[in-house]
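A.B. asks: Fold the stuff below for me.
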Amino acid sequence: MKPNTGDIYCVFVEQLQRYAACQVTRIEEKTKPLAAVLELDWTGDKLPTEEELDKMKPLYCDYYFWNNRLDHSYVTAQVPKHYIFAGNRPPLITEETNSYTANWHIGRSIVSQLKWQSIPEARRRSFKEAAKDNTPVVVGDVQLARSTSAVNHVALRQFSDLSVLEQFPCLTRIAADRPYESLLPFVNGNPFIYELQLENHGCTSIDLRSSSLERLILQADGLEELYLNKEVTFLSLTGTPSPKLKIHAENGGQWLTAAFTDNAPPVCGLERLAGLHVTGAKELDLELIVRSYPHLKELRLWGKPGNVVNLQQLEQLTNLTIFSTYDMFGFSGEAFPGPDRLPDLTWLWMTSLPADAAKAIKDKYKKEVPKGLDLSITKPRKPEWLAENLNNPFRDWDGREHITAVQAKKAMNQYKKTLAAMSALPEQIRSGGLTAAEAESALDALVSDYTKAFNQMDRRSCFIETVEREEIYTVLEDLLSGAQETLSAAGIEVDADKLFDTFDKLRDF
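C.D. replies: Below you'll find the predicted structure:
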């Protein structure tokens, strides 16, 4: 459904168990039309009456670091299926916005605003006052502003006593990489901490029921029991979850999105899980996922690349509204359920998938776009491409908008050439054909060649931007990590910092 300027739409917000509302204030007619959407200060247990529509006002937000700010952003001018047209009124604001978001998210700000207002006023006032205060606070060798909102594991290591965190009233995010006896009590007692990253915690049981967390990124190794608070909406478990792991979440995870690496654990307590993300997948059986998480509304799968079987089981997820894949293969278009089997689907994005499946799925769903489906089927891959790119870390460059096929091919070949040369070094050392000093010199030369190759590629078209620069660095990091491991077994220690210095000195991108 295409919106019009002034249209007011309502959507049911699960966390509130009420309807929220928004208004389209402007339409930008571009190649892909955009709609400026404003969240409104209204909720109701049923759709609004004409009288209520006349009284609606913009939602002015002051939660956390927002100060009397509107939630007003451009989104794709395609109303999602589950949004309900309530009426049309002259736009409540005429100011333009320079904010853009990926999708319609009405209700998010009103949930945050209500949560903020539930915090005692004195604490809220202290937060707002500190947000303007950049007075330095010195703790050990660390100096942080009083307005600091995030503390990472490097800073935490400098604190002999975590009670020092009380000096930062605006603290909202903490990242720790070792056990701290007082950390969890602090998080449980602070209403402003909405994100916690925790690694190497050494706990078999973690209880966060008294916290106000919204996001939790947690190393799962050794963990057997996890108690979550009601407000948490995103849980990412890294490492290897224990088969004994039991997660206690509000209503079995009814409002929770969980992210796992490689695969999703079968039964772990999240029987009503709303959203599931699987990254780095190699082999996925959708039948097992559906059996463990039958109430999913969102399912996103990222391959390494990976294969997925029993894709037809998607039709069992009758509440599914969002489905996306990236670098996932092993299925046909016939296996993908049609629109009649997934009637609530509002978002279908599949990138880098079998070419025949891409065409069949696009044909099945293109008629759903005018009805509110956000459809994107891109980078169809033929079997020959997959065979060649299975172990190519630059495979995503093939089909990227500003990168040519020739540049993607050159990047892949440079990776393969560098990997082969580095992999040959240990045998050359063991056979006596290479000394330790010569191996070190050879590595430096390989890093130089790797860097110069990308300099040469970028010289004419300057296609290497921030994302590509990070990818080139990450690939080199993986190459040197592998070299460190194999050469260490051959009795040679690699100075990676020195090699990265070579990379930084030579690179022009």
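
A.B. asks: Only C-alpha atoms from now on, for both contacts and neighbour counts.
C.D. replies: OK.

A.B. asks: mind checking how far Glu493 is from Asp7?
C.D. replies: Here Glu493 is placed at a distance of 66 Å from Asp7 (CA to CA, to the nearest Å).

A.B. asks: And the helices in the stretch 151-300 of the chain?
C.D. replies: 153-156, 183-189, 286-292 (DSSP state H, counting those that start in this stretch).

A.B. asks: wait, I meant the stretch 1-150 of the chain
C.D. replies: Counting by DSSP H, counting those that start in this stretch, the helices of the stretch 1-150 of the chain are 50-55, 108-117, 121-131.

A.B. asks: Return the set of buried residues in the first one.
C.D. replies: To tie it back to what came earlier, the one meant is helix 50-55. Leu53 (16 or more other CA atoms under 10 Å).

A.B. asks: The second one too?
C.D. replies: Using 16+ other CA under 10 Å as the burial criterion, the residues of helix 108-117 that qualify are 109-110, 113, 116.

A.B. asks: orientation of that helix relative to helix 121-131 in degrees?
C.D. replies: Interaxial angle of helix 108-117 relative to helix 121-131 (axes from the mean of the first three to the mean of the last three CA atoms, to 10 degrees): 110 degrees.

A.B. asks: Alongside the first, I'd like the structure of this one:
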Amino acid sequence: MSVRKQEVPPRPLRVGDLVAAYSRGLGEWTVAQIVRLDADSQTAAVLELDWSGSEPSCVADLGDVAPLRLTHHSWNGALSFCNHTWVLPRSHKVVGAMPLFHDEPANCWASGWNLGDQLARQRRWNSGVRGDPVVAWKAAYTGETVNEFLSQSTAPRSEVTQLTIRDIDSLDCAQLVQRFPRLAWLHLQGRLGLLSAAGELNRLVSLQGIRIIDLFGMTREDRLQPQCVAKLESVDLYSIPAEYASAMHSVWRPEIPAGTYVSILRARKPEWVEENRSNPLREWDGREQISATTYKRAVAQYKTTRNAILQVFVAEPADIQLTRAEEIGRAYGEAFNRLDRRSVFIETVEREELFAALDHIVNEAEARYGPGLEGARDSLISGVEFVRDW
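C.D. replies: Reported below is the predicted structural model:
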């Protein structure tokens, strides 16, 4: 049975409304106008205004306001105008309404509201500052560097409110919370990595937004609880354990009318994680232009190629290895020629990923049999290049 789309935003919102929000970049409140609402895409076209100041309670507190025009970098006077999800974040409020400053459709889309960011950049530009400032409240790490930092005996970084960690193989959330206790925005991206003690994230009482991608180990008991993280206004989860996804969906979907955006996609069963941990093409699963059948055939061909290359270094003498590697490369290229002819799907990104998959195979072979296989790598690539149509 199809799910009926909402006809109006979950939080009351109308065309012409002025929305106010506090901007960390400005250190003040700012405002924007709702120009359009689209029920099909469930988006709001939002026009930022050139205003900041103390928290307003009504339109009269704003005085004279005008749309924000951007001249920084290469904007050339364009309006700061963009489509956002129409879930009005719980930290934002409607202070009244005014006649529309602009009524054309917006032609850009943003993943978060982030009101005030463009105004802060414009004001820096107007003052002669051409680069973005380094701010103490933002921090970014790789999984390796953050684990090294967490292992040290240092004071908590309480000034950090926005944290991004990529390429995570494993991460202890208890240590993370202890070292970064005042996080408002947390972005964690793994490589089918493991999050332990994920329930400890409930101690982040200032948390407003969380994004978790390609990380596992979380259970139903680790779900974030509204009574613990009462300010949470964005839950963005992609490729996470099915049990955790179900629990988070159950808890946070009722919070959407209060101003929490919820997107939970690609809930994974444990067997999928085990099967795909060493699969460099796993990101193709569910990609828009790649059907399930094409994905399965692509993975099967990758596995065939991997097994053939590893077998070469087990069974073939050194003087035969380069020739066999080139033959295997040709077979790989021809197989994906056939797949692409059936349903054109290999574009620039997919082409790079197919070559990266071959690198993955050779790197695995070097880890098993020792370094010095660059000749085999070159022969493998040469075979692909000789025949590929993609």
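
A.B. asks: Report the TM-score for the pair.
C.D. replies: For these two chains in superposition, a TM-score of 0.88 is obtained (TM-score structural alignment, normalised by the length of the second structure); 375 aligned residues with a CA RMSD of 2.3 Å.

A.B. asks: still on that earlier bit, format the helices of the stretch 1-150 of the first structure as a markdown table; extra columns: distance to Tyr293 of the first structure.
C.D. replies: Compiled in a markdown table, those are given as follows (distance: least, CA to CA, whole Å):
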| stretch | distance to Tyr293 of the first structure |
| --- | --- |
| helix 50-55 | 38 |
| helix 108-117 | 24 |
| helix 121-131 | 38 |
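
A.B. asks: so which of these comes closest to Leu301 of the first structure?
C.D. replies: Ranking those by proximity to Leu301 of the first structure (CA to CA) places helix 108-117 first, at 23.9 Å.

A.B. asks: Mean distance between the closest one and the second structure after superposition?
C.D. replies: After superposition onto the second structure, helix 108-117 of the first structure sits on average 1.0 Å from its aligned residues (mean CA distance after the TM-score superposition for the first structure).

A.B. asks: so that helix corresponds to what in the second structure?
C.D. replies: Aligned using TM-score structural alignment, helix 108-117 of the first structure spans residues 117-126 in the second structure.

A.B. asks: got a list of contacts for that stretch?
C.D. replies: 23, 25-26, 50, 68, 70-72, 80, 130, 132 (CA atoms under 8 Å, 6 or more residues apart in numbering).

A.B. asks: Filter the residues you listed down to the buried ones.
C.D. replies: Buried among the contacts of stretch 117-126 of the second structure (16+ other CA under 10 Å): 23, 25-26, 50, 68, 70-72, 80.

A.B. asks: so which two of those residues are the farthest from each other?
C.D. replies: Largest pairwise distance in those, by CA to CA, is 20.0 Å, between Ser23 and Thr71.

A.B. asks: Just give me the match in the second structure for Phe323 of the first structure.
C.D. replies: Using TM-score structural alignment, Phe323 of the first structure sits opposite Ile210 in the second structure.

A.B. asks: I figured that match hits Val235, correct?
C.D. replies: Yes. Counting by CA atoms under 8 Å, Ile210 of the second structure touches Val235, with 5.4 Å between them.

A.B. asks: Looking at the contacts of stretch 117-126 of the second structure, which one is closest to Tyr295 of the second structure?
C.D. replies: Among these, and counting by CA to CA, the member closest to Tyr295 of the second structure is Ser80, at 39.6 Å.

A.B. asks: What's the closest one aligned with over in the first structure?
C.D. replies: Counting by TM-score structural alignment, the partner of Ser80 of the second structure is Asp71.
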